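Participant: All I have is the shape, not the residue letters:
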């Protein structure tokens, strides 16, 4: 069994924690640094006292992280998980996308599937009692501190096309309790001979926590709901908006015109200027 000090390897925090709770995101390139800036600004606007933690890989330039540091985010550099060559080969971008193609939307060119497994290092953040992970391509639209009262493991269903997907979780938002024992168990179950996690961390977490607790879909409202299931969309309830598939900072992506109100909202948070009152926004049927 690994000792505690060994289990904390792979983390290089820049600063100390200031709270017992944290919102955590992951940045693996300059694009997701842009996303994390909008996310951090959105979280800060809610008045939370929880830390905002940015896990980032070594490939992210200091200049791309500087705006996050200026927002008082806690930066923690993380290494990729110690995984076998076979595992890495199966889950490399070209191989994974060939074996399990995305058929409902388009992943951007900067999407690197292996990076997703760095999310699991959240369980090494034992200085926190509870963490709420939020993907960097998301916005928090109102205070969601109540998520820290949810049990491990809590996540919203992966609903964006039909209610039939309620049985699947989406790992863009989840509630977790850091634990070195849990992290060690994850590493043991993650990299087994010939294992293939079709949707990387999402598929793994669903298998690791088969009795996951369901969050309301408004805690991880996927952007495709805007045009696929407009009756579910209510700005008075949406707490976390998640830009799955195409990203709002991409120019002229295939769904851009369908998602224009959501893209404009993201840009207002990214710049920190002219952020609208969410309660005044038109729901999709009224906006059409």
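Facilitator: Nice, thanks for sending it over. Keep in mind the model is a prediction, meaning the values are calculated, not measured. Residues are numbered from 1 along each chain as shown.

Participant: hey, let's count contacts and neighbours off CA atoms from now on
Facilitator: Noted.

Participant: Where does the closest residue to residue 99 other than its chain neighbours sit, in terms of helix or strand?
Facilitator: Nearest non-adjacent residue to residue 99, counting by Cα to Cα, 6 or more residues apart in numbering: residue 198, 8.0 Å away. Assigned by DSSP states H and E, residue 198 belongs to no helix or strand.

Participant: Please state the offset of the top helix by length along the chain from the chain centre?
Facilitator: Secondary structure assigned by DSSP state H gives helix 30-44 as the longest helix of the chain. Distance of helix 30-44 from its chain centroid, counting by Cα atoms, centre = their mean, to the nearest Å, is 11 Å.

Participant: let's bring in a second model and compare:
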């Protein structure tokens, strides 16, 4: 049994490292595996064995109808069908797929007691499930069926994996209530707001999985009133569990640039002594910038709309 995620570029790969670290932190007993494409740089692929039990290099599966995703203003979802490769991991008897923009805050090993396909309702259309977290059984036949359906017109009603999986597992909404997972296993909120503040106040402490829904991710270090504490959790996990293991990397893509500029600006804001050479170098590892300084910068950044 294993938890599975997907990374198609460096930013999502770093997100996947934080996700894997969060699973380790809550004491999972299951394997942690990742599907990666050639869009992930060699430098990051070299560090993956420090976090994952199994790494599978896969080819990109693109949406046959990207125009739908353009209409949704989410063209970056064009390659989300790539996650269908998870059904080919037949060395595992059962798996839980989780998007790389999720963060586990409490142990969720009990999900392996659920059947295929178990998932949480989508906040946009609750009769559909959100494909950011789901329980499935690897099968070459299911993979073949899904890719065949994806090639057909209308196979995915939204142009991505969620529309496809909801079409294929169309009985999810009516068949078995036990396959409807609690919202605590996939608490979805967009970058702009969280829609039901009273429920968050009542049930928020029971949440087990945070899903950073939408185009703005925690590595963009921005958020809303309710997102603040979760973005802090993500960054705290990054600095405590991921950062020490990848600090030797000289280039990890766009997120490294973000962290570098953030660290340098944080140091400048605190009147830290950073000479031109250290400021211009890839000192994003934070070796000359105390974590407390970076935390202050994060605290200030995530308050911005």
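Facilitator: Good, I have the coordinates. Not measured: the values here are computed from a predicted model.

Participant: hang on, the earlier thing: tell me, the longest helix of structure 1 lands on which residues of structure 2?
Facilitator: Mapping helix 30-44 of structure 1 onto structure 2 (TM-score structural alignment) gives residues 10-24.

Participant: Next, the mean deviation of the matching stretch compared to structure 1.
Facilitator: Compared with structure 1 after fitting, stretch 10-24 of structure 2 has a mean deviation of 0.7 Å; criterion: mean Cα distance after the TM-score superposition for structure 1.

Participant: Show me what the residue nearest to residue 99 of structure 1 aligns to in structure 2.
Facilitator: Aligned partner of residue 198 of structure 1 by TM-score structural alignment: residue 158.

Participant: my guess is that match meets residue 70, correct?
Facilitator: No - judged on Cα atoms under 8 Å, residue 158 of structure 2 makes no contact with residue 70 at a distance of 10.2 Å.

Participant: Between the two, which has more neighbouring residues?
Facilitator: Between residue 158 of structure 2 and residue 70, counted using other Cα atoms under 10 Å, residue 158 has the larger neighbour count: 19 against 14.

Participant: distance of that one from residue 244 of structure 2?
Facilitator: Distance of residue 158 of structure 2 to residue 244 of structure 2, given as Cα to Cα, to the nearest Å: 39 Å.

Participant: now do residue 62 of structure 2
Facilitator: Going from residue 62 of structure 2 to residue 244 of structure 2 by Cα to Cα gives 34 Å.

Participant: How about residue 127 of structure 2?
Facilitator: 42 Å.

Participant: With neighbour numbers in mind, choose between those two.
Facilitator: Neighbours per residue (other Cα under 10 Å) separate residue 127 of structure 2 from residue 244, with residue 127 holding more: 15 against 12.

Participant: what residue of structure 1 takes the place of the more buried one?
Facilitator: Aligned counterpart of residue 127 of structure 2 in structure 1: residue 167 (TM-score structural alignment).

Participant: Between the two ends of stretch 156-174 of structure 1, how far is it?
Facilitator: Start and end residues of stretch 156-174 of structure 1 are separated by 7 Å (Cα to Cα).

Participant: tell me what the one helix or strand residue 70 of structure 2 maps to is packed against?
Facilitator: Using DSSP H and E, residue 70 of structure 2 falls within helix 66-71. Applying 3 or more Cα pairs under 8 Å, 6 or more residues apart in numbering; DSSP states H and E, we find helix 66-71 of structure 2 packed against no helix or strand.

Participant: residues in contact with that helix?
Facilitator: 75, 77, 78, 158, 159, 160 (Cα atoms under 8 Å, 6 or more residues apart in numbering).
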